[in-house]
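**Q** the sequence isn't on hand, but the structure is:
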């Protein structure tokens, strides 16, 4: 597999990470053999430094530095919430038209990967802006209703908590399609069986940040996952890339 490179210069490189690919080797899956970090290193024949993360099932824009100095600058931008991130998601139900959710999240710890982490951390502030782009009603009784409804959402996290978008949409009772942890199993199975589409319907399709050396504003976009594109096409939604 060749990773799609969206931006590259002598200081940094940005890829469109496929869904299902870990960013780097992790205790979360000891049997995984492919990782974005190693694949990119081999592809460009250069050492790379990850500066943020995307969950394994999430596709989209992923930034790597090409030196430890640049990694420091970029990591600071992400940690100080100076990077604008834009996601596209498909969720269950008719979501609200627009809003901002300020709902603190207690850190989710993995039993294996986070076994040495503090177990008693206070919930951390988490803020997400959301906007509905399209909606559809389908003549199928999936849950307790006679029809199935879904919304296409633009999501912009203002903070960077673990699984923030997935947990925030679940809190709004509009879980992201394909979310096996916080989502709706019946809806996930219906989408998979009826539309031959599986996986998490969440993609990071836009990033805006300051170049770590030139300090110019860089705005990057990438197409959403094949799963999102497939559902958009089947439901007659316009091919959204960034809103």
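**A** Structure's in. What do you need? These numbers come from a predicted model, not from an experiment.
**Q** switch to C-alpha atoms for all contacts and neighbour counts from now on
**A** Fine.
**Q** not counting stretch 232-243 itself, show me its contacts.
**A** Applying Cα atoms under 8 Å, 6 or more residues apart in numbering, the contact partners of stretch 232-243 are 86-88, 134, 136, 154, 205-206, 221-224, 229.
**Q** the protein: strands as residue ranges?
**A** 5-8, 12-17, 49-50, 59-65, 84-92, 98-102, 127-138, 148-157, 202-210, 217-221 (DSSP state E).
**Q** list the buried ones in the last one?
**A** In this case it means strand 217-221. Buried positions in strand 217-221, judged by neighbour count with 16 or more other Cα atoms under 10 Å: residue 221.
**Q** what angle separates that strand from strand 59-65?
**A** 140 degrees (axes from the mean of the first three to the mean of the last three Cα atoms, to 10 degrees).
**Q** residues in contact with residue 43?
**A** Neighbouring residues of residue 43 by Cα under 8 Å, 6+ apart: 2, 3.
**Q** what about versus this one:
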């Protein structure tokens, strides 16, 4: 495919939703299933969020952080190296606070809790480092599908705040708790994933709902991303509404 063909194909795609934009930075609502940038995980793909944004905005962009391909929601980027560096320092300093929504199997016993469980860096990076995630249970529900000795299958809606940035941290911490994330084909529970696919939900249920961070101009930005139709379909199975919630500061 020629560069002209690539440009024509990109023009046919719907524009990415910008949740905030100013002269120095933007927050985009990343769609689930779209890779952020080219990498070893791309497997020959040629459609990346970074390329789409450059074409859509007609300017250079600098990604401040990453989201997994299957994750949707708030993604922060800068338009110049100085701003990218300032935001990167805020991220490393724990000043960028993140809220995620997810659905897990089972009903966690506590309304709020913290997981402090070291994780390695992923394939080829065996050294374990500290990994901390805060969780809140927002709602519980059941589906009329037998699960083991039980006549129904139980699920919970969670809000999560990772306090560190390890490889697939939320997904792996939920596996550690045996409250596997729904739709996670790498660290989840295949039987429960199939139950949701039977209900018409075919995505991993992890959404970067909210970012709060210091703008280099001295103000503070607080940005939210609405869930997509597939995530909303999962919520509607249980009649769940996402309650408003504040971000927790790192301990």
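**A** Ah, there it is. Here the structure is a predicted model, which is why all the values come from computation and not from measurement.
**Q** how close are the two chains, by TM-score?
**A** Scored against TM-score structural alignment, normalised by the length of structure 1, the superposed chains reach a TM-score of 0.91; 232 aligned residues with a Cα RMSD of 1.4 Å.
**Q** got the strands of structure 1 as JSON lines, with distance to residue 72 of structure 1 columns?
**A** Output for the strands of structure 1, formatted as JSON lines (distance: least, Cα to Cα, whole Å):
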{"stretch": "strand 5-8", "distance to residue 72 of structure 1": "18"}
{"stretch": "strand 12-17", "distance to residue 72 of structure 1": "12"}
{"stretch": "strand 49-50", "distance to residue 72 of structure 1": "10"}
{"stretch": "strand 59-65", "distance to residue 72 of structure 1": "9"}
{"stretch": "strand 84-92", "distance to residue 72 of structure 1": "18"}
{"stretch": "strand 98-102", "distance to residue 72 of structure 1": "28"}
{"stretch": "strand 127-138", "distance to residue 72 of structure 1": "24"}
{"stretch": "strand 148-157", "distance to residue 72 of structure 1": "22"}
{"stretch": "strand 202-210", "distance to residue 72 of structure 1": "13"}
{"stretch": "strand 217-221", "distance to residue 72 of structure 1": "18"}
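**Q** for residue 114 of structure 1, which of these is the nearest?
**A** Nearest to residue 114 of structure 1, of all these, is strand 49-50, at 19.1 Å by Cα to Cα.
**Q** that closest one maps to which residues in structure 2?
**A** Strand 49-50 of structure 1 lines up with residues 62-63 of structure 2 when matched by TM-score structural alignment.
**Q** what lies in contact with the matching stretch?
**A** Against stretch 62-63 of structure 2 from outside (Cα under 8 Å, 6+ apart): 50, 76, 77, 78, 79, 80, 81, 84.
**Q** give me the mean distance between it and structure 1.
**A** Between stretch 62-63 of structure 2 and the aligned residues of structure 1, the post-superposition mean distance stands at 0.4 Å (mean Cα distance after the TM-score superposition for structure 1).
**Q** tell me the counterpart of residue 69 of structure 1 in structure 2.
**A** That one, residue 69 of structure 1, aligns with residue 82 by TM-score structural alignment.
**Q** distance of that match relative to residue 53 of structure 2?
**A** Applying Cα to Cα, to the nearest Å, the value for residue 82 of structure 2 to residue 53 of structure 2 is 19 Å.
**Q** which of those two has more neighbours?
**A** residue 53 (19 against 12; other Cα atoms under 10 Å).
**Q** verify the stated contact: that one with residue 14.
**A** No: here residue 53 of structure 2 does not reach residue 14: they are 11.3 Å apart, not a contact under Cα atoms under 8 Å.
**Q** out of the strands of structure 1, which gets nearest to residue 187 of structure 1?
**A** Nearest to residue 187 of structure 1, of all the strands of structure 1, is strand 84-92, at 7.6 Å by Cα to Cα.
**Q** so that closest one matches what in structure 2?
**A** Under TM-score structural alignment, the match for strand 84-92 of structure 1 is residues 97-105.
**Q** relative to structure 1, what is the average displacement of that stretch?
**A** Aligned to structure 1 and superposed, stretch 97-105 of structure 2 gives a mean residue distance of 0.4 Å (mean Cα distance after the TM-score superposition for structure 1).
**Q** remind me what the top helix by length along structure 2 packs against, helices and strands.
**A** Ordering each helix of structure 2 by length in residues (DSSP state H) puts helix 81-92 first. Contact here means 3 or more Cα pairs under 8 Å, 6 or more residues apart in numbering; DSSP states H and E; on that basis helix 81-92 of structure 2 packs against strand 62-63, strand 206-214.
**Q** so how far is the longest one from its chain's centroid?
**A** If you compare the mean C-alpha spot of strand 206-214 of structure 2 with that of the full chain, they lie 9 Å apart, counting by Cα atoms, centre = their mean, to the nearest Å.
**Q** packing partners of it?
**A** Looks like strand 206-214 of structure 2 contacts strand 72-78, helix 81-92, strand 97-105, strand 220-224 (3+ Cα pairs under 8 Å, 6+ apart).
**Q** so where is the last one in structure 1?
**A** Using TM-score structural alignment, strand 220-224 of structure 2 corresponds to residues 217-221 of structure 1.
**Q** can you list contacts of that stretch?
**A** Under the criterion Cα under 8 Å, 6+ apart, residues 6, 7, 61, 205, 206, 207, 208, 209, 210, 211, 241, 242 lie in contact with stretch 217-221 of structure 1.
**Q** give me the mean deviation of it from structure 2.
**A** For stretch 217-221 of structure 1, the mean deviation from structure 2 after alignment is 0.5 Å (mean Cα distance after the TM-score superposition for structure 1).
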